[in-house]
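Asks: Predicted model and sequence follow; I will ask about them next.
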Amino acid sequence: MLVVWFHATLLQRLGSGPLWHSTVGRDVARCRAGWWRNLLFSNNYGDHNHQYCLLVSWHLAVDTQMFLVCLPLVYALCRRPWLGRAVLASLFALSVLVPFLVVWIGRHDALVLPILENIEDLPSSRYMQEVYVRTENRAAPHLIGVVAALVMVRFRQSHFRINKAWSLAGLVLLKAAAVGTMLCAYPLYAPGWERSQALAALYAALSPVLFAAAHAGVVLLLCFGSLGNLKKILTWRPFRILGKLTYGANLVHTLAQVYYKGTLRVQLPTDVFTFLWMAAGDAVFSFATSFLLWLLLEAPARALGGLVFGQRAASRRHKTS
């Protein structure tokens, strides 16, 4: 909410330029009108005026909504496994069927295309509004996460291990499947290929499933596989630190981009060096700002929460002992 507040109040006062009103001013107006949706974690459902405040935060709303959905599901899996599995299977089937029907009936594209309409104003894109950010079209990866968690709970106390050869082969196949899932979209828009709406809908429905399943498989391999030094590299402490900053970096990275576009007064060259230079600066700015937010907000909040809930847990253990 601090980032939303910054967009709605201070951002507009920090610069000027010929594109300032059409870029920064537009985002400021959206945050002033739709900030309350971010507060209620419903900002992935905008209105007819495209009032998406801080569009990159859409997946926080999806995560929160799916967390609320999965709470009773996990409870049922623990208390009534047969009922929980039936509900999980039903929800998973719906999570694949719904985006298929939405894309097919609505004649949407299979993914967000880098066309001028989307580049100029992504929140007003019809695909973004009706497909990309909506929870019903994003539920499948979360349910795959629940399945992966069930597998981990099932085998965590056993001595089940996958040998090194199968672990390495599985890792290569899973990463190839993840990359292949993205590349499979190429034939849908390749020059000379006739566009098929049914194939576009099928890709939109199955690609999140395959991509999430591949990465869930990698996590399971790290837990039960024999990856040796490769596991040490993948679980290296600096990577874990960067992992804690990733969401914050995603949340603030558009801030520098919008500001720079709004203050731009000359046309930039479109060469590889300029692209790499701006990408490196964007990454450094995003992670540095995320680290600052983590120090000022997230770390104190986590420490306070651990102190409060830790004391409650200790008190309950003391009473039962």
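Replies: All right, it came through fine.
Asks: hey, let's count contacts and neighbours off CA atoms from now on
Replies: Fine.
Asks: could you point out which element follows the helix or strand that contains Ala198?
Replies: Assigned by DSSP states H and E, Ala198 belongs to helix 197-224. For helix 197-224, the following helix or strand on the C-terminal side (DSSP H and E) is helix 229-234.
Asks: what helices or strands is the helix or strand following that next one leaning on?
Replies: Sequence-wise, the next helix or strand downstream of helix 229-234 (DSSP H and E) is helix 237-263. Packing contacts for helix 237-263, counted by 3 or more Cα pairs under 8 Å, 6 or more residues apart in numbering; DSSP states H and E, involve helix 20, helix 272-293.
Asks: What residues of helix 237-263 count as buried?
Replies: For helix 237-263, a neighbour-count test (16 or more other Cα atoms under 10 Å) marks 245, 247-255, 258-263 as buried.
Asks: now the helix holding Ala198, how far from the chain's geometric center?
Replies: Per Cα atoms, centre = their mean, to the nearest Å, the displacement of helix 197-224 from the mean C-alpha position of its chain is 14 Å.
Asks: Show me what that helix is packed against.
Replies: Helices and strands touching helix 197-224, by 3+ Cα pairs under 8 Å, 6+ apart, are helix 81-106, helix 139-155, helix 164-183.
Asks: the inter-axis angle of the last one versus helix 197-224?
Replies: Between the axes of helix 164-183 and helix 197-224, defined by axes from the mean of the first three to the mean of the last three Cα atoms, to 10 degrees, the angle is 150 degrees.
Asks: just checking, what packs against helix 164-183?
Replies: helix 197-224.
Asks: now do the shortest one
Replies: Contacts defined by 3+ Cα pairs under 8 Å, 6+ apart place helix 139-155 against helix 81-106, helix 197-224.
Asks: Which residues does that helix contact?
Replies: For helix 139-155, contacts defined as Cα atoms under 8 Å, 6 or more residues apart in numbering pick out 66, 88, 91-92, 95-96, 208-209, 212-213, 216-217, 220, 223.
Asks: Pull the distance from that helix to the chain's centre.
Replies: Relative to the centre of its chain, helix 139-155 is centred 17 Å away, using Cα atoms, centre = their mean.
Asks: do the first one as well
Replies: Taking Cα atoms, centre = their mean, the mean C-alpha location of helix 81-106 is offset from the chain mean by 20 Å.
Asks: ok, back up a step: the helix holding Ala198: which residues count as buried?
Replies: Buried, per 16+ other Cα under 10 Å, within helix 197-224: 197-218, 221-224.
Asks: A further structure is provided below for comparison with the first:
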Amino acid sequence: MTFLYERLSSGPIWMHDDLIARCKHSWLKNILFINNFFSSHQTCLDGSYLYSLVVQFFLLLLPMLFISKRYYTTVLAIAVSSLLASIIYTFYEVSTTKLSPTLLLTANPISPEIYDTYIDLLYTKPWARAPAFLIGFLFSFLFTGESSISNNLLLFAPLILFLFGIFVIFGLYPYAIGTTIPQIFLAAYSALHRPLWSFIICSLIYLRYRNRNIDSYYK
């Protein structure tokens, strides 16, 4: 990316902002996977911030798994507390700085100032993107248990997860078409939509894993 970006193409629809220059001068941050700790105007983010997040969370996961073998309750408490703290942080930032709940196409275009602020405060930062990682980490403990899930829960859990999914997918539709939405709702959506989506995915995987013979129940 650093050496090839500026040579990939040219023309009237090619990028003419400072992205190419930032990519050229921030190669060390990319190699060290720390580019997402800096402002979007100081480094080459593009899609590489996702790789940085994956590496950072993976490096955090290793000691957490090792320590949890001996201090299970402590690690569990830290993970849950960190999850709640991240959600509260996102809610606070969006509600106090009047940010967009996420980056999406809207009838009223998001201003560049709000766009940049959202990226710098929330979109690329590990402390704001931690809920998905922490939810996956917490679900990993459930796979070691042997308790079965009741048939009633099996019937209602997919419906509940479906409703959560509808909220995540369509919750911002009124906002996207230009309807005025209270900032408190936008902040709540911003803080909860990624954790909810992660919870849905992990729950579906867990339900299927714990009930591998579920098909026989419906026959």
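Replies: Structure's in. What do you need? The structure presented is a predicted model; accordingly, all values stated were derived computationally and were not measured.
Asks: re the thing from before, distance to Gly306 of structure 1 for the helices and strands packed on helix 139-155 of structure 1 - can I get that in CSV?
Replies: Written out in CSV, the entries for those read as follows (distance: least, Cα to Cα, whole Å):
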stretch, distance to Gly306 of structure 1
helix 81-106, 30
helix 197-224, 26
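Asks: quick revisit: okay, the helices and strands packed on helix 197-224 of structure 1 in CSV with distance to Ser125 of structure 1 and mean neighbour count next?
Replies: What follows is those, written out as CSV (distance: least, Cα to Cα, whole Å; neighbours: other Cα atoms under 10 Å):
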stretch, distance to Ser125 of structure 1, mean neighbour count
helix 81-106, 13, 17
helix 139-155, 21, 17
helix 164-183, 21, 15
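Asks: got a markdown table for those, with distance to His48 of structure 1 too?
Replies: Output for those, formatted as a markdown table (distance: least, Cα to Cα, whole Å):
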| stretch | distance to His48 of structure 1 |
| --- | --- |
| helix 81-106 | 17 |
| helix 139-155 | 23 |
| helix 164-183 | 31 |
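Asks: between those helices, which one is nearest to Tyr132 of structure 1?
Replies: Closest of those to Tyr132 of structure 1 is helix 81-106, at 9.4 Å (criterion: Cα to Cα).
Asks: so that closest one aligns onto which residues of structure 2?
Replies: Using TM-score structural alignment, helix 81-106 of structure 1 lines up with residues 72-97 of structure 2.
Asks: how far apart are the matching stretch and its match in structure 1?
Replies: Mean deviation of stretch 72-97 of structure 2 relative to structure 1 after superposition (mean Cα distance after the TM-score superposition for structure 1): 1.6 Å.
Asks: center of structure 1, which residue is that?
Replies: His59 (5.0 Å; Cα atoms, centre = their mean).
Asks: distance of the residue mapped onto Leu138 of structure 2 from structure 1 from His253 of structure 1?
Replies: Under the alignment (TM-score structural alignment), Leu138 of structure 2 maps onto Val147 of structure 1. Per Cα to Cα, to the nearest Å, Val147 of structure 1 is found 32 Å from His253 of structure 1.
Asks: What's Trp35 of structure 1 aligned with over in structure 2?
Replies: Structural correspondence for Trp35 of structure 1 with respect to structure 2 (TM-score structural alignment): Trp27.
Asks: Wait, Leu122 of structure 2 touches Phe91, no?
Replies: No: under the criterion of Cα atoms under 8 Å, Leu122 of structure 2 is not in contact with Phe91, lying 10.3 Å apart.
Asks: if we can go back for a sec, can you check which of the helices and strands packed on helix 197-224 of structure 1 gets nearest to Trp5 of structure 1?
Replies: With distances scored as Cα to Cα, the stretch of these nearest to Trp5 of structure 1 is helix 139-155 (28.6 Å).
Asks: could you give the angle of the closest one to helix 81-106?
Replies: Going by the same axes, to 10 degrees, helix 139-155 of structure 1 is angled at 160 degrees with respect to helix 81-106.
Asks: right, and Ile20 of structure 2 touches Arg7 too?
Replies: No: with contact defined as Cα under 8 Å, Ile20 of structure 2 does not count as touching Arg7 (9.6 Å).
Asks: Which one's more surrounded, those two?
Replies: Ile20 (18 against 9; other Cα atoms under 10 Å).
Asks: Quick check: the more buried one vs Leu53 of structure 2, distance?
Replies: According to Cα to Cα, Ile20 of structure 2 and Leu53 of structure 2 sit 22 Å apart.
Asks: Tyr5 of structure 2 too?
Replies: In terms of Cα to Cα, Tyr5 of structure 2 sits 22 Å off from Leu53 of structure 2.
Asks: SS state for the equivalent of His41 of structure 2 over in structure 1?
Replies: Using TM-score structural alignment, the partner of His41 of structure 2 in structure 1 is Asn49. Recorded secondary structure, Asn49 of structure 1: coil (DSSP: H, G, I helix; E, B strand; the rest coil).
Asks: and Asn49 of structure 1, how many neighbours?
Replies: 10.
Asks: now swap in Leu304 of structure 1 and tell me
Replies: Neighbours around Leu304 of structure 1, by other Cα under 10 Å: 12.
Asks: show me the contacts for Thr171 of structure 1.
Replies: Slight slip there: residue 171 of structure 1 is Leu, not Thr. Shown in contact with Leu171 of structure 1 (Cα under 8 Å, 6+ apart): Val218, Leu221.
Asks: Translate it into the numbering of structure 2.
Replies: In structure 2, the residue paired with Leu171 of structure 1 is Pro158, using TM-score structural alignment.
Asks: what about its match, distance to Ala191 of structure 2?
Replies: When distance is defined by Cα to Cα, Pro158 of structure 2 is 23 Å away from Ala191 of structure 2.
Asks: Kindly report the same for Thr96 of structure 2.
Replies: Distance from Thr96 of structure 2 to Ala191 of structure 2, by Cα to Cα: 13 Å.
Asks: what kind of secondary structure is the residue nearest to Tyr52 of structure 1 when sequence neighbours are not counted in?
Replies: Excluding its sequence neighbours, the residue lying closest to Tyr52 of structure 1 (Cα to Cα, 6 or more residues apart in numbering) is Gly46, at 5.6 Å. What three-state DSSP gives for Gly46 of structure 1 is coil.
Asks: Roughly how far does Gly46 of structure 1 sit from Asp121 of structure 1?
Replies: Relative to Asp121 of structure 1, Gly46 of structure 1 is positioned 14 Å away (Cα to Cα).
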